[in-house]
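**Student:** quick check, what structure comes out for this input:
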Amino acid sequence: MPDGPSDNTTTFEGFYKALGRAVDGPTTWFREKVIAPNQKQYPWYHQKFRRVPTIDECYTDDVVCIYEANEQYKRDRNVDTEIVAILRDRYEDCVMYERPDHNEKCGPLMKQYDEAMTNWFIKYGDLGAYHDAKSAYMKQKHRMIWERRHGPVGSGMKKIPSN
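**Tutor:** Below is the predicted model:
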């Protein structure tokens, strides 16, 4: 028995490699020379997702559209939550650094944080543990109806004239 590979094995391996290059070569070349240079390269933390239709633009039987709207809602909620957390951290850092004059020097940060927290609660608050884009949309709709009938939330109910 010879110690090295037989002549048939090397011939088969060469044929297999040549076939692989013939199939894979054009696709690899096209990806490296045409597709990759024309793509915008973003770092992973600046990834931009395309906006999808919101839940009010989906048909009731369009499961894919509803799923995409829910995923978009989750991304938006995570972004809004992180914005509120960053503003809170900035305010807390300002208070720690500027003590005892933090009331004057950190006042604008506190106003900005309070406004962001109020807006977050208006959109996402009181929805419960398991909520989706539809429940947030219904909350928004109910708030708009309330404000149309009674004025801004928190101002009390208007007297409805009886006919």
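**Student:** going forward, measure contacts between C-alpha atoms and count neighbours the same way
**Tutor:** OK.
**Student:** Tyr113 in helix, strand or coil?
**Tutor:** helix (DSSP: H, G, I helix; E, B strand; the rest coil).
**Student:** skipping adjacent residues, who's closest to it in space?
**Tutor:** The shortest distance from Tyr113 to any non-neighbouring residue, by Cα to Cα, 6 or more residues apart in numbering, is to Leu87 (5.5 Å).
**Student:** biggest helix in this protein by residues?
**Tutor:** Counting residues, the longest helix found in the chain (DSSP state H) is helix 63-98.
**Student:** for the comparison step, fold the sequence that follows:
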Amino acid sequence: MDSNTPKNAFNSFVDALVNLVDAPTTWFRETIVAKNRPEYYWYHRQFRRVPTIDECYTDDYVCYIEANEQFKRDKMVDNEVLNILRQRQEDCVLFEGHDHVRKCAKLREEYEKAAENWFIKYGDLGAYGNVRDAYMKQKHRMIWERRHGPVGSGMKDQLD
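**Tutor:** Below you'll find the predicted structure:
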């Protein structure tokens, strides 16, 4: 109610009724519930990080399964990040129209870098790729780079 309106009996009754019901509820929520409820800063469940596949022994199947599950979760998160970046870039192109080449260059660059990194880690693994396949892919890439230089830079000369 506005402070300029005169108070009549009905308005006083409604105010008293609201205070009678609302005051104890508000007090209980602020003093009991809010102080005893843990604060959640994340909107998704956080899992503890487990040892990666390179830290597992060859016969430790539990470690392998945990590393594989973590790999799957990381892949889902990376997929969503890539989808968000793609959607932002597409929205910018639609919004900016003909100026999108200049105005959306930063978003496009971020998306292309993220897509490249995603492909380096998960590309060519297929739908059923697991953590061992990804680890072998990383190992083979490192061997290639040691022998021939970074991928995409051309092969360095072999001086044997």
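**Student:** buried residues in the longest helix of the first structure?
**Tutor:** For helix 63-98 of the first structure, burial by neighbour count (16 or more other Cα atoms under 10 Å) applies to 65-66, 68-70, 72-73, 80, 83-84, 87-88, 90-92, 94-95.
**Student:** still on that earlier bit, the residue nearest to Tyr113 of the first structure -> the second structure?
**Tutor:** In the second structure, Leu87 of the first structure lines up with Leu85, judged by TM-score structural alignment.
**Student:** wait, its match touches Glu112, no?
**Tutor:** No. The criterion here is Cα atoms under 8 Å, and Leu85 of the second structure misses it with Glu112 at 9.2 Å.
**Student:** in stretch 134-147 of the first structure, what's buried?
**Tutor:** Lys134, Ala136, Lys139, Arg143.
**Student:** quick one: that stretch to the second structure mean distance?
**Tutor:** After superposition onto the second structure, stretch 134-147 of the first structure sits on average 0.5 Å from its aligned residues (mean Cα distance after the TM-score superposition for the first structure).
**Student:** matching residues in the second structure for that stretch?
**Tutor:** Counting by TM-score structural alignment, stretch 134-147 of the first structure lines up with residues 132-145 of the second structure.
**Student:** what of stretch 55-75 of the first structure?
**Tutor:** The alignment of stretch 55-75 of the first structure onto the second structure (TM-score structural alignment) spans residues 53-73.
**Student:** now the residue nearest to Tyr113 of the first structure: how far from Lys141 of the first structure?
**Tutor:** 28 Å (Cα to Cα, to the nearest Å).
**Student:** what's the answer for Ala18 of the first structure, then?
**Tutor:** Note on Ala18 of the first structure: its distance to Lys141 of the first structure, by Cα to Cα, is 64 Å.
**Student:** swap in Glu13 of the first structure?
**Tutor:** Computed as Cα to Cα, the Glu13 of the first structure to Lys141 of the first structure distance reads 67 Å.
**Student:** can you check Cys106 of the first structure too?
**Tutor:** Applying Cα to Cα, the value for Cys106 of the first structure to Lys141 of the first structure is 36 Å.
**Student:** likewise for Arg99 of the first structure?
**Tutor:** Here the distance between Arg99 of the first structure and Lys141 of the first structure works out to 43 Å (Cα to Cα).
**Student:** and Tyr67 of the first structure, by the same measure?
**Tutor:** Distance from Tyr67 of the first structure to Lys141 of the first structure, by Cα to Cα: 20 Å.
**Student:** try Asp114 of the first structure
**Tutor:** Asp114 of the first structure is 24 Å from Lys141 of the first structure, by Cα to Cα.
**Student:** who's in contact with the helix or strand containing Gln138 of the second structure?
**Tutor:** In this assignment (DSSP states H and E), Gln138 of the second structure forms part of helix 131-148. Helix 131-148 of the second structure has contacts (Cα atoms under 8 Å, 6 or more residues apart in numbering) with 53-54, 67-68, 71, 121-122, 125, 150-151, 154-157.
**Student:** turn the residues you listed into TSV, including distance to Ala23 of the second structure.
**Tutor:** As requested, the contacts of helix 131-148 of the second structure are arranged in TSV below (distance: Cα to Cα, whole Å):
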residue	distance to Ala23 of the second structure
Ile53	56
Asp54	59
Ala67	52
Asn68	52
Phe71	50
Lys121	56
Tyr122	56
Leu125	60
Pro150	68
Val151	68
Gly154	74
Met155	76
Lys156	77
Asp157	81
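**Student:** alright, that wraps it up for me.
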